[in-house]
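**Q** Got a predicted model here, sequence first, then my questions.
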Amino acid sequence: MLKAKVIIIPQADFNHGATREYARKQLDTDIVVYLTQDAIPVSADLIELLVKPLIKHDDIAVSYGRQIAYQGANIFEAFPREYNYGNNSQIREIDDVAEYGVYTFFCSNSCAAYKNAALNEIGGFKSVLTNEDYFAVADLLQKGYKIAYAADAVVKHSHSYTLWQEFQRYFDTGYVRAESPIIQQLVGQAESRG
């Protein structure tokens, strides 16, 4: 039987970056995998496919999986998944900023794996309202690491947000990114993918 340690974080204390960093520090593993409770693996080999780029390549520090919308999802749920999560796996590095802009740092901790030692090098996840994955990837790429998009590691994950909830998400994203203008200066305006 597998032993699991359950840590309960009160909702009032939850912070995307700080909570993930706290959980990471509870582990003594080479690789840490993040999978949210509403991301449903499409196949039993999800974790194997997700961590494969980290095992095969010394210079890849993070790998994230493909998200597809739940069956019956509306266009507002499905389109962002189709637009940001293509069928082809990819490896990106800091030199790709000219081609991909902010998408260079695109990642989702709804289904992602990181090398723990690389996260230690950047001080782990920052305590931020949202986009902790974006900031971690930006720091890792600036250190010379690469990011892998593992298109074969697939989860069903989408949200049926109201227009107000979508606005709040994008507002929060803009707010936290404005708090760290160094990344904005590096990539320019976030006007396309990601």
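**A** The structure has been received and is ready for your questions. Residues are numbered from 1 along each chain as shown.

**Q** From here on, just use CA atoms for contacts and neighbour counts.
**A** Will do.

**Q** wait, doesn't residue 109 sit right on residue 65?
**A** No - using CA atoms under 8 Å, residue 109 is not in contact with residue 65; the gap is 9.1 Å.

**Q** Comparing those two, which shows the higher neighbour count?
**A** residue 65 (29 against 20; other CA atoms under 10 Å).

**Q** May I have the secondary structure class of the more buried one?
**A** strand (DSSP: H, G, I helix; E, B strand; the rest coil).

**Q** One more: residue 34?
**A** strand.

**Q** Contact partners for it?
**A** Counting by CA atoms under 8 Å, 6 or more residues apart in numbering, residue 34 touches 109, 110, 111, 112, 113.

**Q** tell me which residues of the stretch of helix or strand residue 172 belongs to are tucked away?
**A** Following DSSP states H and E, one finds residue 172 within helix 163-179. Buried residues in helix 163-179, counting neighbours by 16 or more other CA atoms under 10 Å, are found at 176, 177.

**Q** another structure for you, compare them:
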Amino acid sequence: MSNLRVAMVVPTYNGGDIWKKSAASIRNYFSGDVLVIDSGSKDDTVSIANEMGFSVLGINSRDFNHGGTRNLGLRQLVSSSDIVFFMTQDAVLNDAESIENMISMFDADDQLAAIYGKQIPHDDANVIARHARHFNYSERSYVVSKESGKPLGIKAVFMSNSFSAYRVAIFEKLGGFAENTILCEDMLFAANALSAGYKVGYAANAVAKHSHNYTAVDEFSRYFDIGVFHQEQNWIRRDFGGAGGEGKKFIVSEMRFVLKRQPLYLIQAFINNGAKFLGYQLGKRYKRLPLSLSKKFSMHKKYWK
């Protein structure tokens, strides 16, 4: 059994019914301390956390920041934890072994800075959302350094705080998450960790349910923000390369997946992919746009001040 001390941070805001499932899965499958950082929920999110025996830290919703809020949470736990897990309020742990499997990867390599787990679709996921999880989360675990991760290109720095874990000592040494990025604070940390000589990994045998049935408008806004991130952090693509032909592979895979299962979703898939492309291209060029337009296009509107 591992001697590593573990804890978990979950940011919440009006978590709804899915938070009930998430909280129950954490209580059932996670044995460490759990800190919920709530941004002023108006529903029963906080009472659910209290019922589960979690610690709760309340913040003002206007103070929420993807990187900063998670930094706040980890630093509440830094003296009592070696590994801190992050989950989102809409992710549901699959089993206790998922946590143990991630911990064992940290035990096996003291240079491992961060790991993300496999995400599978929620029961209500549509065929497009199911394919996204099928394509993006493989059956093979890995641990890479900057050098060994070169064949993966930019995928080497992929990280998802919907279900992830970080070694506290390295996290602190690298300064934690950036607090000035629109999103992808997890990916930026992974890139910084690899650049500093550490390793990052993926645990295919650590599973949580997490998916979204995004509309075309949602995809446009989400990819606009991703484009903004890649423009602001263009050194990542320079140092780690692009995704190569992954975009084309994704579309071909999606068409086959949808055709085989629910062909009526083909038109929606085409529209969504067009929205992604347009949003991403505009996001990369956000500096040429009026601030009001960037704010309108963005999913994370509080970023634009």
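**A** In hand now; what should we look at? Just so you know, these numbers come straight off a predicted model, no measurement behind them.

**Q** How alike are these chains, TM-score-wise?
**A** Overlay of the two chains. TM-score (TM-score structural alignment, normalised by the length of structure 1): 0.92; 193 aligned residues with a CA RMSD of 1.8 Å.

**Q** now whichever helix or strand comes after the helix holding residue 172 of structure 1, how far from the centre of its chain.
**A** Per DSSP H and E, the first helix or strand lying C-terminal to helix 163-179 of structure 1 is helix 181-187. The chain centre lies 18 Å from the centre of helix 181-187 of structure 1; the measure is CA atoms, centre = their mean, to the nearest Å.

**Q** Find me the equivalent region of the biggest helix by length in structure 2 in structure 1.
**A** Across structure 2, the longest stretch assigned as helix under DSSP state H is helix 266-284. Under TM-score structural alignment, helix 266-284 of structure 2 has no counterpart anywhere in structure 1.

**Q** Which strands or helices does the next helix or strand after that helix pack on?
**A** Proceeding N to C from helix 266-284 of structure 2, the next assigned helix or strand is helix 291-297, under DSSP H and E. The helices and strands touching helix 291-297 of structure 2, judged by 3 or more CA pairs under 8 Å, 6 or more residues apart in numbering; DSSP states H and E, are helix 216-232.

**Q** Have a look at how far, on average, the helix it packs on is from structure 1.
**A** Compared with structure 1 after fitting, helix 216-232 of structure 2 has a mean deviation of 1.0 Å; criterion: mean CA distance after the TM-score superposition for structure 1.

**Q** From residue 49 of structure 2, how far out is the spatially most central residue of structure 2?
**A** Geometric centre of structure 2, nearest residue: residue 160, 2.5 Å, by CA atoms, centre = their mean. Using CA to CA, to the nearest Å, residue 160 of structure 2 is found at 23 Å from residue 49 of structure 2.

**Q** Next one: residue 68 of structure 2 from residue 82 of structure 2, what distance?
**A** Counting by CA to CA, the gap from residue 68 of structure 2 to residue 82 of structure 2 is 20 Å.

**Q** no no, residue 293 of structure 2
**A** 43 Å.

**Q** All the helices of structure 1, residue numbers only.
**A** 16-25, 46-56, 75-84, 97-100, 116-121, 132-142, 163-179, 181-187.

**Q** Is it possible to get CSV of those that adds distance to residue 8 of structure 1?
**A** Shown next, in CSV, are the helices of structure 1 (distance: least, CA to CA, whole Å):
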stretch, distance to residue 8 of structure 1
helix 16-25, 10
helix 46-56, 24
helix 75-84, 29
helix 97-100, 38
helix 116-121, 22
helix 132-142, 20
helix 163-179, 24
helix 181-187, 33
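
**Q** now for these, which one comes closest to residue 150 of structure 1?
**A** With CA to CA, the closest approach to residue 150 of structure 1 among the helices of structure 1 belongs to helix 46-56: 6.1 Å.
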